[in-house]
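Visitor: Sequence and predicted structure below; questions after.
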Amino acid sequence: MQITRSSIDTAKGPADWFTGDVYIDAVAAAGPPSRLTANLVHFMPGARTHWHRHPLSQTVFVTEGVGLCQRRGGPVEVIRPGDRVLFEADEEHWHGAAPNRLMVHLALNESDADHAVVHWLDPVTDDEYAAAPPTA
């Protein structure tokens, strides 16, 4: 057993990965041979990731608030606490908070043999984001 006391500051999500205010808390980053990372990601209302893809898939588990997600070419989906979303390997997608609600999720990722976890793409446009169904 290993207990790691919380000593890593919350990080502000960089503008080249996110639109709006996003904050990231590291949860797990085990050393080799493990390739798993986990982050608790806090999206303020209206904040979202850019389009991106993961070489070995991604699972997000919503813990708080109301969020939105979309795979490229699919409809925007509403996600709520307890919902688990699996984005398949190399599936282009985005996720974030609803316009009027914050959203927190646990993001689980695995790096590939080249240590890549995510490939960032273009920002989600306001028109793409506005295509979400009502969240009430």
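Guide: Nice, I can see it.
Visitor: C-alpha only now, for contacts and for neighbours.
Guide: Noted.
Visitor: Neighbours of Trp94, how many?
Guide: By other Cα atoms under 10 Å, 23 other residues sit near Trp94.
Visitor: next SSE after the strand or helix carrying it?
Guide: In this structure, Trp94 is located in strand 93-97 according to DSSP states H and E. Per DSSP H and E, the first helix or strand lying C-terminal to strand 93-97 is strand 103-110.
Visitor: And here is the other one:
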Amino acid sequence: MEITRSRPDSRPGPAEHFTGTVWLDELAAPPAPSRLRMFSVHFAPGARTAWHRHPHGQVLYVTEGTGLVQRRGGPVEEIRAGDTVWTPAGTWHWHGAAPGTFMTHLAVVEAAADGTTTEWGCLVDDARPE
């Protein structure tokens, strides 16, 4: 067993992957053979990810606020504190805060054998999210 009492500093979400103000906190990246990665992601009102997908899917657990999620071809759906979202492997999707509120979620992914956790696509268009 290992207890980690410190972690890397919070870092801003890069503009090529996020619209608006987003902060990322890496919570867990255990050594091999584990490929688990866990982040706490803090979205300012209206901030969101670009379209993206994960090689082994993704679990989101909303810890505070109200957000929005959409899978390609599906409706935009509201998520709230206490909700868990499972996105299957290879599914293009985006998620972020609703326009009037902050939203924080825990994001859990499994890296591929090459270490890749996310394939990024284009930013989400305000006029037409899909």
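Guide: Received the coordinates, thanks. Predicted model, so just to flag it, every value in this text is computed and none were measured.
Visitor: Return the angle between stretch directions for the strand holding Trp94 of the first structure and strand 103-110.
Guide: 150 degrees (axes from the mean of the first three to the mean of the last three Cα atoms, to 10 degrees).
Visitor: Quick one: end-to-end distance for stretch 50-67 of the first structure.
Guide: 14 Å (Cα to Cα, to the nearest Å).
Visitor: likewise stretch 96-105 of the second structure?
Guide: End-to-end distance (Cα to Cα), stretch 96-105 of the second structure: 9 Å.
Visitor: Which other helices and strands does the host helix or strand of Tyr23 of the first structure contact?
Guide: Taking DSSP H and E as the definition, Tyr23 of the first structure sits inside strand 22-29. For strand 22-29 of the first structure, the helices and strands in contact under the criterion 3 or more Cα pairs under 8 Å, 6 or more residues apart in numbering; DSSP states H and E are strand 11-12, strand 36-43.
Visitor: Quick check: which of the ones you listed is nearest to Asp83 of the first structure?
Guide: Shortest distance between Asp83 of the first structure and these, using Cα to Cα, is found for strand 36-43: 14.7 Å.
Visitor: now that closest one: how far from the chain's centre is it?
Guide: 7 Å (Cα atoms, centre = their mean, to the nearest Å).
Visitor: Next SSE downstream of that strand?
Guide: By DSSP H and E, the next helix or strand past strand 36-43 of the first structure is strand 48-49.
Visitor: So which elements touch the strand holding Trp94 of the first structure?
Guide: On a contact count with 3+ Cα pairs under 8 Å, 6+ apart, strand 93-97 of the first structure meets strand 48-49, strand 52-53, strand 67-71, strand 103-110.
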